[in-house]
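Undergrad: 3D model of this:
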Amino acid sequence: MAKGETARDHDDGGAVPASVWRTAFLLAFGSLMAGLDTSLVNVGLDTIGTRLDAPLSTAQWVNSGYLLALAAALPACGWLSKRIGAGRLWLWALAGFTVASGLCAVAPDIIWLVVGRVVQGVAGGLLVPAGMTILGQVAGKGRMGRVIAISSVPSILAPAFGPVLGAVLIANLSWHWLFLINLPIGLLGLLLALRHLPRGERDEAGRLDLVALGLVVIGLPLTVYALTEISGSSSGPRAWIPLVIGLVALGAFGWRSLRGEEPLMDLRLVANRRFAAASAEVFFAGASLFGGLVVMPLYFQLQLGADIVDVGLLLMAFSIGAAATFPAAGWLNDRFGGGVVAVAGLVLTVATTAAMALLPDRPDLVLVEVLQVLRGIGMALAGSPGVSSALASVDRRQLPDASAQVNILSRVGGALGSALFVVILSDGATDPAAFRETFWWLTGASLVALAAAVWLTHEQHIVGHPTTSSVPLVLPASEHLEGKAT
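TA: You can find the predicted model right below:
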């Protein structure tokens, strides 16, 4: 057994104990808040700007400030998890997110609100990877797929129902409730987590590399910002100058991390071919997923002429298909290996995305919704198994760095995909041919993700997937009940 590993690292699967499900349930509070918050606020930007007497160009920083702060916080998550324990970090992040929500709700002006959102973004950037680290530590490799998949259901449903909930809150109450709704969720999560959440294991974190931290805190947000500006059809210096600076800073960060003895993030994990393959799959699957989430609302609005409420309802098809599939995706991951499951999911994703490109100018709306449900199923099969495979390929002491890197890759891949597909679409957004071209590019991104999944399958086959013969052949619901009885 390698240094730093325990018996749980070699866990051969089997039923998931009730204590692990309880931990996954508690961590869902954080993913639910983070996922719901962004979709709620997006709906209310125009109303917030009007109520606080701010132009939309200023009000959009309520969203941009959050996303940039979230990106800046991600690289420090691994070091903090090792320093104080992932459980303690998650508790502090949830508390910070809840307090910041209250500050946003009572903001007297737009500056106060943007500052509150930046604090929210820092907390949100720590919540998800810290939670992922905890799940990896308590579940073990043989159960990781099922636990991560089921715990991801709230985060995939929240963006689907968030816009509808946000519209209801604004219409019947006020914009303040877009933030006040986080308070009962956060307080309940904190009360339960203080009693039941494992505090996590402290590890030797080493000296904090402030130079590396500065480089990545500059580079990652600037890169995400630039890609977001490009996705907003801005191709001038406002987008390209931050992109160049961001990429140079990230390059310097990578060079320093690979040469340093105590790196802020252990980038040498890419030498592990299973981790590298899973990371590549996560990156390109993220581009396909988030690219589709940006393109489809525009398709419904500009191509099919749907109003904003109908668009929100139509978008639910994708999330419902994904959420319904996540439990099965996790079980299949632990039974057959994440690579095989991701390959199946991406084959379905490629087929349904290509089908969108082949639709006539005025397609049957029922057919479009069926394709979206199927695409949601495909992306669910491609998403959580890729993440689970990345985390299962490392030992316990590497989990904080691995979870931070996987989250960064997913977010940057999503930003890149969104930017690329909107730029392709921007020259003729009302032209059916422009949407067809965009769907073909989206199909191409899915094909690259499929190639990475095939590579992951090959690497897992070389070492042998540890749970192939040990996970019982039961339905996920039955397995859940068995876990409760354990």
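Undergrad: going by C-alpha atoms from here, please, whenever you check contacts or count neighbours.
TA: Noted.
Undergrad: tell me the SS of residue 208?
TA: With DSSP: H, G, I helix; E, B strand; the rest coil as the basis, residue 208 sits in coil.
Undergrad: so which strand or helix has the closest residue to residue 417 other than its chain neighbours?
TA: In space, and not counting its chain neighbours, residue 417 is closest to residue 287: 4.1 Å by CA to CA, 6 or more residues apart in numbering. In this structure, residue 287 sits in helix 273-298 according to DSSP states H and E.
Undergrad: other SSEs contacting that helix?
TA: Helix 273-298 makes packing contacts with helix 308-336, helix 365-392, helix 399-426, helix 432-463 when contacts are defined by 3 or more CA pairs under 8 Å, 6 or more residues apart in numbering; DSSP states H and E.
Undergrad: can you tell which of those helices is closest to residue 212?
TA: Closest to residue 212 of the helices and strands packed on helix 273-298, according to CA to CA: helix 399-426, at 14.5 Å.
Undergrad: just the buried residues of that closest one, please?
TA: By neighbour count with 16 or more other CA atoms under 10 Å, helix 399-426 contains the buried residues 399-425.
Undergrad: can you check stretch 70-81 too?
TA: By 16+ other CA under 10 Å, the buried positions in stretch 70-81 come out as 70-81.
Undergrad: how about JSON lines for the helices and strands packed on helix 273-298, with distance to residue 297 added?
TA: Output for these, formatted as JSON lines (distance: least, CA to CA, whole Å):
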{"stretch": "helix 308-336", "distance to residue 297": "6"}
{"stretch": "helix 365-392", "distance to residue 297": "12"}
{"stretch": "helix 399-426", "distance to residue 297": "12"}
{"stretch": "helix 432-463", "distance to residue 297": "12"}
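Undergrad: tell me how many other residues surround the nearest residue to residue 79 once chain neighbours are set aside.
TA: Closest residue to residue 79 apart from its sequence neighbours, by CA to CA, 6+ apart: residue 205 at 5.9 Å. By the criterion of other CA atoms under 10 Å, residue 205 has 16 neighbours.
Undergrad: kindly report the same for residue 478.
TA: Neighbours around residue 478, by other CA under 10 Å: 12.
Undergrad: name the helices or strands packed onto the helix or strand containing it?
TA: Residue 478 belongs to helix 476-485 when assigned by DSSP H and E. In terms of contacts (3+ CA pairs under 8 Å, 6+ apart), helix 476-485 is packed against helix 18-51, helix 308-336.
Undergrad: of all those, which lies closest to residue 131?
TA: helix 18-51 (6.0 Å).
Undergrad: on the three-state scheme, residue 54 is what?
TA: coil.
Undergrad: and this one, please, so the two structures can be compared:
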Amino acid sequence: MRSIGLSLALGGLMVVIDTTVTTVAVPAIVSGLDASLPAAQWATAGYLLGLVAVIPLAGRLSARYGARRVYLTALLGFTLFSALAGLAWDVTSLAVFRVLQGLGGGLLNPVGQAIGLRAAPREARGRLMSLLVLPLVIGPVLGPLLAGRLIDTASWRWIFLLNIPVGLAAVLICARVLPHDILPSRSRSGGRRTLVGRLAGLSRRPGDSPESRPDWGGLVLLSGGAVTVVLGATLVERPASAGLGLILAGLAMLGGFGWRARRVAEPIVDLRLLRYRPVRAGVGVLILFAAAYFGSMAVLPLFVQGVRGDPASVVGVIGIPQAIVVGLVAQVATRLVDRFPARRIVLAGTALGTLGGAALLVAVGTDAGYPWIMAATMVLSAGSGATLMPTMTVALRDLDHAETPRGTTLLALVVQLSNALAGAVTAVTLSVLVARAMPGSGGGVPAMLALDDAAREALRPGLAAAVAAAYLLPVALLAGSWLIAYRSLRPAR
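TA: Predicted structure coming up:
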């Protein structure tokens, strides 16, 4: 079980790192590709939306083709498009390759979790999840550390090119370690169908019902709604733009998806799992905490490089204590879920997260210095370690064999949607706040990054306050996650 967990953690680590490395690289991408901050943010948002588009298919693809085969194929695709992202020639091509990279990466975590949970008995699922937690909590810290070093010594392109050797090694390890699936046998009269025919649902065996087709309508509503909302969020700052209209249209599409998912026989994402209170409460906590934790990651790199004028590697150095704290807390907290009431653990985690977020806001806003900022990030990371994976474990551990893949798909979708939208909102917020703090009408993030030392020092107090204000929304979301945990994770009467 340990070898399975560690091999799955390697693939998952690549996905999480690629979610976070661009937060450090965004200033370099803005300068290197001559792009605005919201446009460069699509290097992150496009990747996340690719994850969202394919996550709903994880359970169905695993059931039809086998989780092991799907996992290895997705890992290969992720590695290929990582190479293409590293060769991108402008911000548009980078966003396209990141979307395609996300299509591969989006399958790895839910399919990997399903493989691991099926391989472990119920009483050992907490220990297994303590291995699978490593990518989710260490990746956001290791990613900036690695990205900062590569940006300062080579180029931002290497944060993607490095995935080539690591991805190939992960494929070889997983091919050797992961258990083989037992797939339903085909009837002799049905014959073999082509891969394209299976995916499209156009070629069915005798006896197959129409309901066995993938819910393509639901997938279009979900993916299209997510893309439209994020695109609208990146455009909302422009005067007389269609940003607000796009947001409303996207929300309408997501609402249509929710309505459809409760009425079709086999929805692309099974929202009916929300009838279970642990799943419902876990989704509520994850939506707010993940949005706050991952969405706020774009703030500190901009403070370090734009306000303080320090190299990108400083962001990674700040993250070293975070890595230690989040790794230790996540391991302990996830294992304690098997022994103590989960509500206490998640309440402690969300409270620590709120405290850390508020302390980070104050430390950045007052330019208190890196020791204070590091202390605040350590508290926030401790909250993450005690919240994210323990919440997922509580939500999933009592689902039966058939429901487990659908549950992992639902939670993975919630985290990635929250991450994508929060990243876009944070980028726009930072762009607006920095533009107001810069003198004249031609300011903004690119102008702040291009300041010389004397001009940056003169504007530093105002810029620090402007960047710190972007933490206000994450702190409010963190407090909301604590409130949901307090009210909804009570033991059932």
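Undergrad: wait, which of the helices and strands packed on helix 476-485 of the first structure is closest to residue 170 of the first structure?
TA: Comparing these by CA to CA, helix 18-51 comes nearest, at 7.2 Å.
Undergrad: what's the following helix or strand after that closest one?
TA: helix 56-59.
Undergrad: so the helix or strand following that following helix versus helix 18-51, what angle?
TA: The helix or strand immediately downstream of helix 56-59 of the first structure is helix 61-84, counting by DSSP H and E. Here the directions of helix 61-84 of the first structure and helix 18-51 differ by 150 degrees (axes from the mean of the first three to the mean of the last three CA atoms, to 10 degrees).
Undergrad: what's the mean deviation for helix 61-84 of the first structure versus the second structure?
TA: After superposition onto the second structure, helix 61-84 of the first structure sits on average 2.5 Å from its aligned residues (mean CA distance after the TM-score superposition for the first structure).
Undergrad: and the helix or strand just after that helix, how far out from the chain's middle?
TA: Sequence order places helix 86-105 as the next helix or strand after helix 61-84 of the first structure, per DSSP H and E. Taking CA atoms, centre = their mean, to the nearest Å, one finds helix 86-105 of the first structure lying 18 Å from the centre of the chain it belongs to.
Undergrad: what's next to helix 86-105 of the first structure, contact-wise?
TA: For helix 86-105 of the first structure, contacts defined as CA atoms under 8 Å, 6 or more residues apart in numbering pick out 30, 80-81, 112-113, 116-117, 119-121, 123-124, 126-127, 130-131, 133-134, 176-180, 182-183, 186-187, 190, 193-194, 197-202, 400.
Undergrad: before we move on, back to that, isn't the residue nearest to residue 79 of the first structure up against residue 77?
TA: No - in this structure, residue 205 of the first structure is not within contact of residue 77 by CA atoms under 8 Å, at 11.3 Å.
Undergrad: which residues do the two both contact?
TA: With CA under 8 Å, 6+ apart, residue 205 of the first structure and residue 77 have no common neighbours.
Undergrad: about what we covered before: can I get the helices and strands packed on helix 476-485 of the first structure in TSV including distance to residue 276 of the first structure and mean neighbour count?
TA: Listed next are these as TSV, based on distance: least, CA to CA, whole Å; neighbours: other CA atoms under 10 Å:
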stretch	distance to residue 276 of the first structure	mean neighbour count
helix 18-51	25	21
helix 308-336	18	22
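Undergrad: okay, those helices in TSV with distance to residue 244 of the first structure next?
TA: Listed next are those as TSV, based on distance: least, CA to CA, whole Å:
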stretch	distance to residue 244 of the first structure
helix 18-51	27
helix 308-336	34
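Undergrad: nearest to residue 344 of the first structure, of those helices?
TA: helix 308-336 (10.4 Å).
Undergrad: and residue 430 of the first structure, which of the three is it?
TA: Going by three-state DSSP: residue 430 of the first structure is coil.
Undergrad: so what's it up against?
TA: 302-303.
Undergrad: do the same with residue 52 of the second structure
TA: 106, 223, 226, 413, 416-417.
Undergrad: would you confirm that residue 459 of the first structure contacts residue 276?
TA: No - taking contacts as CA under 8 Å, residue 459 of the first structure lies outside contact range of residue 276: 9.9 Å.
Undergrad: quick one on the thing from earlier: quick one: which of the helices and strands packed on helix 476-485 of the first structure is nearest residue 167 of the first structure?
TA: Among these, the nearest to residue 167 of the first structure by CA to CA is helix 18-51 (6.7 Å).
Undergrad: what's around the nearest residue to residue 183 of the second structure once chain neighbours are set aside, how many residues?
TA: Leaving aside its sequence neighbours, residue 183 of the second structure sits nearest to residue 66 (CA to CA, 6+ apart; 6.5 Å). Look at residue 66 of the second structure: counted by other CA under 10 Å, it has 19 neighbours.
Undergrad: and if you look at residue 262 of the first structure?
TA: Per other CA under 10 Å, the neighbour tally for residue 262 of the first structure reads 14.
Undergrad: cool, and the one 5 residues further on?
TA: The criterion is other CA under 10 Å. On that basis, residue 267 of the first structure has 16 neighbouring residues.
Undergrad: same question, the one 5 residues further on
TA: For residue 272 of the first structure, the number of neighbouring residues by other CA under 10 Å comes to 13.
Undergrad: what's the answer for residue 88 of the second structure, then?
TA: Neighbours of residue 88 of the second structure under the rule other CA under 10 Å: 17.
Undergrad: need the three-state assignment for it.
TA: Classified using three-state DSSP, residue 88 of the second structure is coil.
Undergrad: list the contacts of the closest residue in space to it that isn't next to it in sequence.
TA: With CA to CA, 6+ apart as the criterion, residue 88 of the second structure has its nearest non-adjacent residue at 5.0 Å, and that residue is residue 94. Taking CA under 8 Å, 6+ apart, we find residue 94 of the second structure in contact with 43, 85-86, 88.
Undergrad: identify the residues contacting the residue nearest to the spatial centre of the second structure.
TA: Taking CA atoms, centre = their mean, the centroid of the second structure lies closest to residue 416, which sits 4.3 Å from it. Listed by CA under 8 Å, 6+ apart, the contact set of residue 416 of the second structure reads 48-49, 51-52.
Undergrad: repeat that for 7 Å
TA: 48, 51-52 (CA atoms under 7 Å, 6 or more residues apart in numbering).
Undergrad: across to the first structure, which of those hold up?
TA: Comparing the contacts of residue 416 of the second structure with the first structure on both residues aligned by TM-score structural alignment, their matches' CA atoms under 7 Å, no contact is found in both.
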